[in-house]
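*Asks:* Give me a 3D structure for the following:
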Amino acid sequence: MSELATLAGGCFWCLEAAFQRLSGVESVQSGYTGGHIDAPSYRQVCTGDTGHAEAVQIRFDPDVISYGQLLDVFFAIHDPTTLNRQGHDIGSQYRSAIFFHNQKQETIAHRKIEEIARLWPDPVVTEVVPATTFWPAEDYHSDYFRQNQQQPYCELVIAPKIAKLLKDFTDLVHR
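*Replies:* The predicted structure is shown next:
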């Protein structure tokens, strides 16, 4: 039986492109969560006024890939020490957050943060909070990297994250 993971770590295009490549990941949906208005638009979320984070919701098979392995990838492809920022993407909508769906996920998230905190010189600021309503992003955000690989943002920001994933997590990447 599949499970859900909901993660925010900067631009959802980056997260979607990475998690789509993992064995055991059945689907990745870009969207918005953690805010205070219903059905926000990309334009609204980009203002930073809705409280939402750009996030991905991942449906995965825990018999193929564990929640802990998903978090290992998550922490490898974004900087969990920058508050409300990933590179040039600045604002609370780009915060680092784990939206847990059950007690087991919460426990694993805290354990992973303790592990990675030893590796970073700066404090880890990743939030661990209960999952709330996940609002799917507009259709043009789906499969963004695959459809726009020549775009400068994709070449300069997303492609290096994919290269790191392919190098460091070869055992998790589907062939």
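*Asks:* hey, let's count contacts and neighbours off CA atoms from now on
*Replies:* OK.
*Asks:* And the strands in this protein, which stretches?
*Replies:* 3-9, 25-33, 53-60, 85-86, 89-90, 96-100, 127-130, 135-136 (DSSP state E).
*Asks:* Out of the ones you listed, which is closest to residue 167?
*Replies:* Using CA to CA as the measure, strand 25-33 is the one of those that comes nearest residue 167, at 18.4 Å.
*Asks:* Quick one: list the elements packing against the closest one.
*Replies:* With contacts defined as 3 or more CA pairs under 8 Å, 6 or more residues apart in numbering; DSSP states H and E, the packing partners of strand 25-33 are helix 12-19, strand 53-60, strand 135-136.
*Asks:* List the buried residues in the first one.
*Replies:* Spelled out, it's helix 12-19. 12, 13, 14, 15, 16, 17, 18, 19 (16 or more other CA atoms under 10 Å).
*Asks:* If we ignore the residues flanking it in sequence, what's nearest residue 127?
*Replies:* Closest residue to residue 127 apart from its sequence neighbours, by CA to CA, 6 or more residues apart in numbering: residue 97 at 4.4 Å.
*Asks:* just checking, the one you found touches residue 110?
*Replies:* No. Contact criterion CA atoms under 8 Å: residue 97 and residue 110 do not qualify, at 11.5 Å.
*Asks:* intersection of neighbour lists for those two?
*Replies:* Common contact partners of residue 97 and residue 110 (CA atoms under 8 Å, 6 or more residues apart in numbering): residue 128.
*Asks:* Here is the second sequence; please produce its structure so I can put it next to the first one:
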Amino acid sequence: MTCALEFSPLNRQCQTAILTHSVILGVGSASFLRGTLLISAHPFLLRWLPFCRTDIIAHTYCEFMALVKLACAKTRVIRTYSLTVAFLTGGLDFLLIICSYILILQAMFHLPSKDALLETLGTCGSQICMILVSYTPAFFSFLTHRLGHHIAPHIHIFVANIYILVPPMVNPIIYGVKTKRIREKVLKFLFPLKS
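*Replies:* This is a model prediction of the structure:
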């Protein structure tokens, strides 16, 4: 069982919030089932599409909308479904993250000490940077594939590659900057003292 202290602005006391194994299992199972149910239709939707132009995808990986664009049939229903799935996964998650950060910010500004406030702001700042780095190219990629018909294919490929490559690359940098020893070593490497 994992416990965390949670500040309640109503009674100005610390309360214990318990995150049990069953709660963690429930949240994890719900996330897994939602993703599986929404995305599992994609292969079946592609199977029924006729492909008569080419079998070469102008992409660095097998992206669903890149395959849909190769079809010789009308794909309006599939595009609508795919856009709905994108908003039910990424869009809904992003809205829930915003709501949780509003609640976190409300609780943060009721913290008793300035040091606790600064430490919490530092942690939240790193997380918000990582969320923006992950979600910005993802939403751009989702929306341009479905709505941006006049965007050049190489832009789609470039943004999709950013979406896949950049978040895992910058994750250790964003969280590593918070660690004092890592920050000191990086600064020493970038700006060595002259003797």
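*Asks:* care to give me the TM-score?
*Replies:* Aligned and superposed, the two chains score 0.24 in TM-score terms (TM-score structural alignment, normalised by the length of structure 1); 78 aligned residues with a CA RMSD of 5.8 Å.
*Asks:* Which one of the buried residues of helix 12-19 of structure 1 is nearest to residue 135 of structure 1?
*Replies:* Once CA to CA is applied, the member of the buried residues of helix 12-19 of structure 1 that ends up nearest residue 135 of structure 1 is residue 12, at 12.7 Å.
*Asks:* contacting residues for that closest one?
*Replies:* Residue 12 of structure 1 neighbours (CA under 8 Å, 6+ apart): 30, 31, 54, 55, 56.
*Asks:* buried sites along the longest helix along structure 1?
*Replies:* Assignment by DSSP state H gives helix 103-117 as the longest helix of structure 1. Residues of helix 103-117 of structure 1 classed as buried by neighbour count (16+ other CA under 10 Å): 105, 106, 109, 112, 113, 117.
*Asks:* Who's the closest spatial neighbour of residue 13 of structure 2, skipping the chain neighbours?
*Replies:* Closest to residue 13 of structure 2 by CA to CA, 6+ apart is residue 7, at 6.3 Å.
*Asks:* Quick check: which element contains the one you found?
*Replies:* strand 2-8 (DSSP states H and E).
*Asks:* And that strand, what does it pack against?
*Replies:* Short answer (3+ CA pairs under 8 Å, 6+ apart): strand 2-8 of structure 2 packs on strand 13-19.
*Asks:* now the angle from the strand it packs on to strand 2-8?
*Replies:* 140 degrees (axes from the mean of the first three to the mean of the last three CA atoms, to 10 degrees).
*Asks:* Show me which residues of the following helix or strand past strand 13-19 of structure 2 are buried.
*Replies:* Sequence-wise, the next helix or strand downstream of strand 13-19 of structure 2 (DSSP H and E) is helix 21-39. The neighbour-count check on helix 21-39 of structure 2 (16+ other CA under 10 Å) flags residue 38 as buried.
*Asks:* after helix 21-39 of structure 2, next one along is what?
*Replies:* helix 41-47.
*Asks:* How about residues contacting that following helix?
*Replies:* 64, 67, 68, 78.
*Asks:* If we go by neighbour counts, what in the helix or strand that contains the second one is buried?
*Replies:* This points to residue 67 of structure 2. Taking DSSP H and E as the criterion, residue 67 of structure 2 maps to helix 64-68. Residues 65, 66, 67, 68 are the ones in helix 64-68 of structure 2 that count as buried (16+ other CA under 10 Å).
*Asks:* Past it, which element shows up next along the chain?
*Replies:* helix 76-86.
*Asks:* and the next element down the chain from that following helix?
*Replies:* Downstream of helix 76-86 of structure 2 (by DSSP H and E), the next one is helix 92-108.
*Asks:* list the helices and strands the helix or strand encompassing residue 128 of structure 2 packs on?
*Replies:* Residue 128 of structure 2 belongs to helix 114-147 when assigned by DSSP H and E. With contacts taken as 3+ CA pairs under 8 Å, 6+ apart, helix 114-147 of structure 2 sits against helix 64-68, helix 76-86, helix 92-108, helix 153-176.
*Asks:* Can you tell me which of these is packed in deepest?
*Replies:* Comparing those by mean neighbour count (mean count of other CA atoms under 10 Å), helix 64-68 comes out on top with a mean of 18.
*Asks:* picking that back up, can you name the two of the contacts of helix 41-47 of structure 2 that are farthest apart?
*Replies:* So, these by CA to CA: farthest apart are 67 and 78, at 11.2 Å.
*Asks:* between these two, what contacts are shared?
*Replies:* Contact with both residue 67 of structure 2 and residue 78 is made by no residue, according to CA under 8 Å, 6+ apart.
*Asks:* gap between the residue nearest to residue 127 of structure 1 and residue 128 of structure 1?
*Replies:* 6 Å (CA to CA, to the nearest Å).
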